[in-house]
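J.: I would like to see how this sequence folds:
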Amino acid sequence: MIKRPFRLATTSFIYPDHIIPNVKKIGAFFDEIELLVFESQPQEVIPSRDDVKELTCLAKDLDLTYNVHLPVDISLCAPGPRDRRNAADTLKRVIERFSPGPVTSFTLHLEMDNPLPIKDGIAAWQENARQGLELLIPDLENPAKITVETLGYPPDLFTDLVNEFGLSVCADLGHHIKYGYDMARTFELFGPQIRLIHLHGVNTRLEPPKDHIGLDKMAPDEFERTMNHLKRYTGTVCLEVFKLACLQGSLAALSKNFDDIPGI
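T.: As a prediction, this is how the structure comes out:
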């Protein structure tokens, strides 16, 4: 058992309710809450300015910060320039909306078609992503607050983009297990650029593997390997689960390795 070196977070959808009620219920137990803004349409689904004001007040009362998961129904990597422009404009609106609050990072998906495209397709995807980022990043005050999330393709494929635009990384360790990517290599590639970790259980006995479940449901060897990386990590670790039972199981599993893990 060692002292927890990282800040601990979870999502704003532990209870089947809106963001603010979830923050009120769970905020006192965590250092940070991941505000889930998966959709951009209709515009009413994006929290209002008044919502952000209330979230800012709650953050002060509960001694909290937030990270914001940006919408995934748009793509900076879209083949068409109009779609990339729409994605960039939408993301800028969401970032601007939340910027008055105590937000440490904004998590961005650089989506890629699945399965992995051939070599020429990868080069085209990287160029589309570059052009999309060129529409977004110059207008941001602090590009390092954008954390590019590791998804279902090798994280190596966006290394140059992260470095070129001065971005950070969200290392989703559950995705690493689900898709068979090397966690150690990701930590070697990005080091201190990993501003945020998404942590969730994966049942690799199923086909396809089921992710975003409790850490207590993981295979023991995969769980131990993941914990070894967390023992040296000092950023924010977000338990990216969406049910109370999954959160409780994850906290119980973490408490066997680290001090100062809350119980809910």
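J.: use CA for all of it now, contacts and neighbours both
T.: OK.
J.: now the residue sitting furthest away from the middle of the chain, what's its secondary structure?
T.: Outermost residue of the chain with respect to the C-alpha centroid, by Cα atoms, centre = their mean, is Asp120; its distance is 28.3 Å. Three-state call for Asp120 (DSSP: H, G, I helix; E, B strand; the rest coil): helix.
J.: how much space separates it from Cys77?
T.: 15 Å (Cα to Cα, to the nearest Å).
J.: the closest residue in space to Arg130 that isn't next to it in sequence - how many residues pack around it?
T.: Using Cα to Cα, 6 or more residues apart in numbering and skipping the chain neighbours, the partner closest in space to Arg130 is Leu161 (6.7 Å). Leu161 has 17 neighbours, counted by other Cα atoms under 10 Å.
J.: that's a helix at Leu161, yeah?
T.: Yes - checked against three-state DSSP, Leu161 lies within a helix.
J.: next one: it from His198, what distance?
T.: With Cα to Cα as the criterion, Leu161 and His198 are 20 Å apart.
J.: for Asp182, give me its contacts.
T.: His176 (Cα atoms under 8 Å, 6 or more residues apart in numbering).
J.: do you know how far it is from Leu189?
T.: Taking Cα to Cα, one finds Asp182 at 11 Å from Leu189.
J.: could you do Asp17 as well?
T.: Per Cα to Cα, Asp17 is found 38 Å from Leu189.
J.: and if you look at Val241?
T.: Note on Val241: its distance to Leu189, by Cα to Cα, is 26 Å.
J.: please apply the same query to Gly101.
T.: From Gly101 to Leu189 the distance is 31 Å (Cα to Cα).
J.: now the second one, please; I'll put the structures next to each other:
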Amino acid sequence: MTLKSNSTWRLGTTSYIIPDHILPNLYYLQDKVDDVELILFESGEQSSIPDASQVRLMQSLAKDSGLSYTVHLPLDLYPGARDEALRRTCTETWKRIVGLMQPVDPVGWVVHLNDPPRDEDFLPAWQEQCRKSLEELSREVEPGLLCIENLDYDHELIWPWVLEMGFSLCMDLGHLQVRGEDLPACLDRWLDHVRIIHLHALNSEGRDHTGLQHMDRDLLAWLLSSFDSKTRPLVVTLEIFSSKHFQGSLKAIQEARQ
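T.: Modelled structure (predicted):
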């Protein structure tokens, strides 16, 4: 099933829908979605970081197909680390990957601010370290293209001052649901500042990153209507990781539109 958005927003999904590397996923998805989230990681001997020739192929594919990209910078980095050497490792990795991926002209870069301290006394210092890291990254990327994602902690710890610094938001609706947040209230407050939405459902066991066939149809219809109302650029990424969840999500969107 194919379902491009045909709307004011671009429909996307991840670079891991079929069990293969990033490029085969891009060729599979090029006529099915408007955008692909390139999820990049480096962990031990495992890496999804493309080389320069692969980046050129991504660039060519986007030109030929009309596909756009969002880039998810690696997850296991610590921009708020107390250890300055660890924080610098994070920013140097960010900058290296940004330099590599700039030719694909991403519509947004997704950034995680990991591991806020449980010790509230260190919270201001963690925020300051995160600010410093983001300031360094913003010398390489237009600040409005940097999209700071909500994780498994209270997004109020980051989003107010992130916006003051001129950055954008990546709103992960599944993470908000896991935390029991009020989705309508969150969208009403933050949507004007959101450049990227991560959309996925919770299954009956409360597991997230599952297909939208697990989401209440009325809720999904309301969400789609909310996205339609946004006039600024918006990518809605189905942040799921299998063909089964992908096809189920496309069908659920089609049914919710009826």
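J.: can you give me the buried ones in stretch 179-189 of the second structure?
T.: Leu187 (16 or more other Cα atoms under 10 Å).
J.: against the first structure, where does stretch 50-62 of the second structure fall?
T.: On the first structure, the counterpart of stretch 50-62 of the second structure by TM-score structural alignment is residues 47-59.
J.: pretty sure His198 of the first structure sits against Cys238.
T.: Yes - shown here, His198 of the first structure and Cys238 form a contact pair, counting by Cα atoms under 8 Å, at 5.0 Å.
J.: what is in contact with these two at once?
T.: Residues touching both His198 of the first structure and Cys238 by Cα under 8 Å, 6+ apart: none at all.
J.: what segments of the stretch 1-150 of the second structure are helices?
T.: For the stretch 1-150 of the second structure, the helices defined by DSSP state H, counting those that start in this stretch cover 22-29, 52-65, 84-101, 123-137.
J.: what's the matching range in the first structure for the first one?
T.: Helix 22-29 of the second structure corresponds to residues 19-26 in the first structure, going by TM-score structural alignment.
J.: report the mean deviation for that stretch after fitting onto the second structure.
T.: Superposed on the second structure, stretch 19-26 of the first structure shows a mean distance of 0.6 Å to its aligned residues (mean Cα distance after the TM-score superposition for the first structure).
J.: quick one, what contacts the most centrally placed residue in the second structure?
T.: The structure's the second structure has its C-alpha centroid closest to Val110; by Cα atoms, centre = their mean the separation is 4.8 Å. For Val110 of the second structure, the residues meeting the contact criterion (Cα under 8 Å, 6+ apart) are 70-73, 146-149, 170.
J.: one step back: what comes up buried for the match of stretch 50-62 of the second structure?
T.: Counting neighbours by 16+ other Cα under 10 Å, stretch 47-59 of the first structure gives 47, 52, 55-56, 58-59 as buried.
J.: closest one of those residues to Asp89 of the first structure?
T.: Pro47 (16.7 Å; Cα to Cα).
J.: against His109 of the first structure, how distant is the closest one?
T.: With Cα to Cα as the criterion, Pro47 of the first structure and His109 of the first structure are 20 Å apart.
J.: ditto for Ile33 of the first structure
T.: For Ile33 of the first structure, the distance to His109 of the first structure - Cα to Cα - is 19 Å.
J.: who's more crowded, those two?
T.: Ile33 (28 against 20).
J.: contacting residues for the more buried one?
T.: Counting by Cα under 8 Å, 6+ apart, Ile33 of the first structure has contacts 9-12, 23, 27, 64-67, 238.
J.: hmm, try it at 7 Å
T.: 9-12, 27, 65-67 (Cα atoms under 7 Å, 6 or more residues apart in numbering).
J.: tell me, of these, which are also contacts in the second structure.
T.: Contacts conserved in the second structure for those, counting by both residues aligned by TM-score structural alignment, their matches' Cα atoms under 7 Å: 9-12, 65-67.
J.: can I get those in JSON lines including neighbour count and distance to Leu133 of the first structure?
T.: Shown next, in JSON lines, are these (neighbours: other Cα atoms under 10 Å; distance: Cα to Cα, whole Å):
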{"residue": "Ala9", "neighbour count": "27", "distance to Leu133 of the first structure": "27"}
{"residue": "Thr10", "neighbour count": "28", "distance to Leu133 of the first structure": "27"}
{"residue": "Thr11", "neighbour count": "27", "distance to Leu133 of the first structure": "26"}
{"residue": "Ser12", "neighbour count": "28", "distance to Leu133 of the first structure": "27"}
{"residue": "Thr65", "neighbour count": "22", "distance to Leu133 of the first structure": "26"}
{"residue": "Tyr66", "neighbour count": "24", "distance to Leu133 of the first structure": "23"}
{"residue": "Asn67", "neighbour count": "26", "distance to Leu133 of the first structure": "20"}
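J.: and these, which of them are in strands?
T.: 9-11, 65-67 (DSSP state E).
J.: what is the most widely separated pair among these?
T.: The widest separation within these (Cα to Cα) is 12.2 Å, between Thr11 and Thr65.
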